[in-house]
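S.K.: I'll drop the sequence and a predicted model, then ask my questions.
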Amino acid sequence: MFWVMTKTTLQKLSIAALRNIVESGSLPGFRRNTHDAQVLWTKETLPMLKYFDYEEYIKDEMEVYKLIYQLRTNGLAFVTDVPSKVESPIQNTFYRRIWDVRTVPQAINAAYSSADLGFHTDLLYFQNPPHLQLLHCIQSASKGRANVFANGYKSAVDLLHSDPEAFETTAGSLDIASYRIAP
C-alpha cells in the first residue's frame, strides 16, 4: 500500500495500482488507453514543458496524473515552490540521509567542486540504476549556476539513425563502473 498525503486528505493507492500505471503506461482517468511515444525534446521545445506548482499538485489529483504523464513521455518534470521544511521521513540512500552538496577544497567528487559538471547521467555505476531521480534544491549557495538538461533518449535515437553500428556498440556495452564514498 502506498499512501499519498495532501494537506487535507490521506489518499491510498495500492501497489497493484502503481504497478498497473507502470506496466500499462497509462493513468486512471487521464488519457487512459493511450500509449503516447517518448517526446524527443530539444533545447527549443524544452521551455514548452509544463511547470507544476507544488500547492496545485498537492490539491489536485489530476495534476499528479499530468505530472506522471509528462515524466513518462518527456522524462522530465519540474515542481515549483516546494517547501524547504521536512514534513515526512527522508529515506536513507547510498549518499546517506541528505546529500548536502557543498564546494570543498580538494574535492574527491565533481559535485563537491565548483567545476561545471556538464551533461552527465547520475548513478550509472549501479547494476540497476534508478529509473527516476528526484532532486530538491533547498538553498543555493552560489549565484549564476544552472541545471542543464539533455534528452538522452533523443540522443540514442539520433545515434541509431546516424550510425547504427555505433549505437549497437554503445547499447550492447557491459562496462562495469564503481563508486566509493570516502570515509
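M.R.: Received, thanks. Being a predicted model, the structure only gives us computed values, none of them experimental.

S.K.: going forward, measure contacts between C-alpha atoms and count neighbours the same way
M.R.: Fine.

S.K.: Show me which helix runs longest in this structure.
M.R.: Longest helix of the chain, by residue count under DSSP state H: helix 61-74.

S.K.: What is the subsequent helix or strand relative to that one?
M.R.: Note on helix 61-74: by DSSP states H and E, the next helix or strand toward the C-terminus is strand 78-80.

S.K.: Tell me which residues of that next one come out buried.
M.R.: residue 78 (16 or more other CA atoms under 10 Å).

S.K.: Quick one: list the elements packing against that strand.
M.R.: Here strand 78-80 touches strand 51-53, going by 3 or more CA pairs under 8 Å, 6 or more residues apart in numbering; DSSP states H and E.

S.K.: Return the set of buried residues in the strand it packs on.
M.R.: By neighbour count on 16+ other CA under 10 Å, the buried set for strand 51-53 is residue 52.

S.K.: Take this one as well and set it beside the first:
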Amino acid sequence: MSATRLLLIIEDDEAFSRTLARSFRRRDYEVLIAATHDEAANLLSTFSPGYAVVDLRLTGSSSGLECVQLLHKHDPKMLIVVLTGFASINTAVEAVKLGACHYLAKPSNTDDIEAAFEHVAGTTNIAVTNRATSIKTLEWERIHEVLAETDYNISETARRLGMHRRTLARKLEKKPVK
C-alpha cells in the first residue's frame, strides 16, 4: 500500500466509519479502520498511513487525543484531522498541540476532511471578528469540560460546578450529551 494515499480512520461508530471509508475509497484512497487506540497501534505496526481521521470521543478508556499522540509519534508528517460532536476550544488546542493538522466539528463530510488535509499551513488572511464568545457558549464548554473530567457523572459535575443536580440536568436536556 502506498503511504501517499493510505488513510487510517479511528472511529468507534461502525456505520459512520464504513460510510466515511466508502466515500474516501471512491476518491482513490486506500482505507484502514480501527475502533480503538489498541487497534490503531496494531495497524501502525504493519502500515504507515499518510492521513488519519480520528474521532475525539471513543468508547472505552482511550480518547482520540491519545490516538493523535500515537499517530504523530509514529509519523510526524502524517496529516491528522480530529472529528468531534463535542467541540471545545480546550480539546481543539490540545489536538493541535499533540499533532493534529485540523479539528472539525461533526457533522463533517468527506469534502470538509479532504479540504482540511489540503489546508495544513496557517494563513494570516483570516478576518478577526469583534464578536466575543457568548456567555452561553462559555458555560456549555465549561459544563462539557467538567463532564469529561468526571467521566460524565452528573452528580459529581454539578457538585464541582456549584449548582444543583436538577439545574444541570435541565441544561443538559436542552443540549444533550451523547
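M.R.: Yep, that arrived. A quick note: this is a predicted structure, and the numbers were derived from the prediction, not measured.

S.K.: TM-score for this pair?
M.R.: The TM-score (TM-score structural alignment, normalised by the length of structure 2) is 0.29; 102 aligned residues with a CA RMSD of 6.1 Å.

S.K.: From residue 51 of structure 1, how far out is residue 59 of structure 1?
M.R.: 15 Å (CA to CA, to the nearest Å).

S.K.: Mind checking what helix or strand follows the longest helix belonging to structure 2 in sequence?
M.R.: For structure 2, the helix with the greatest residue count under DSSP H is helix 135-149. Moving toward the C-terminus from helix 135-149 of structure 2, the next helix or strand (DSSP H and E) is helix 154-161.

S.K.: tilt between the very next helix or strand once past that following helix and helix 135-149?
M.R.: Per DSSP H and E, helix 154-161 of structure 2 leads on to helix 165-174 as the next helix or strand towards the C-terminus. Put simply, helix 165-174 of structure 2 runs at 110 degrees to helix 135-149, going by axes from the mean of the first three to the mean of the last three CA atoms, to 10 degrees.

S.K.: So residue 55 of structure 2 sits against residue 10, correct?
M.R.: Yes. In this structure, residue 55 of structure 2 is within contact of residue 10 by CA atoms under 8 Å, at 6.2 Å.

S.K.: okay, and the common contacts of those two?
M.R.: Residues touching both residue 55 of structure 2 and residue 10 (CA atoms under 8 Å, 6 or more residues apart in numbering): residue 64.

S.K.: What are the boundaries of the strands in structure 2?
M.R.: Here structure 2 has its strands, by DSSP state E, at 6-10, 30-34, 51-55, 79-84, 102-105.

S.K.: what packs against the fourth one?
M.R.: This means strand 79-84 of structure 2. Using 3+ CA pairs under 8 Å, 6+ apart, strand 79-84 of structure 2 sits against strand 51-55, helix 64-74, strand 102-105, helix 110-118.

S.K.: at 10 Å what do you get?
M.R.: Here strand 79-84 of structure 2 touches strand 6-10, strand 51-55, helix 64-74, helix 89-98, strand 102-105, helix 110-118, going by 3 or more CA pairs under 10 Å, 6 or more residues apart in numbering; DSSP states H and E.

S.K.: can you tell me which residues contact residue 81 of structure 2?
M.R.: Residue 81 of structure 2 is in contact with 9, 51-56, 68, 95-96, 99-104, 113-114, 116-117, counting by CA atoms under 10 Å, 6 or more residues apart in numbering.

S.K.: separation between it and residue 31 of structure 2?
M.R.: Distance from residue 81 of structure 2 to residue 31 of structure 2, by CA to CA: 15 Å.

S.K.: try residue 102 of structure 2
M.R.: Distance from residue 102 of structure 2 to residue 31 of structure 2, counting by CA to CA: 19 Å.

S.K.: Could you do residue 112 of structure 2 as well?
M.R.: Taking CA to CA, one finds residue 112 of structure 2 at 17 Å from residue 31 of structure 2.

S.K.: just residue 145 of structure 2 next, same as before
M.R.: 32 Å.

S.K.: And those two? Which one has more around it.
M.R.: Neighbour count, other CA atoms under 10 Å: between residue 145 of structure 2 and residue 31, residue 31 has more, with 21 against 17.

S.K.: ok, that one - contacts?
M.R.: Going by CA under 10 Å, 6+ apart, residue 31 of structure 2 touches 1, 5-9, 18, 20-25, 49, 51-52.

S.K.: how does it look with 6 Å?
M.R.: 6, 7, 8 (CA atoms under 6 Å, 6 or more residues apart in numbering).

S.K.: What is the nearest of those residues to residue 39 of structure 2?
M.R.: residue 8 (10.8 Å; CA to CA).
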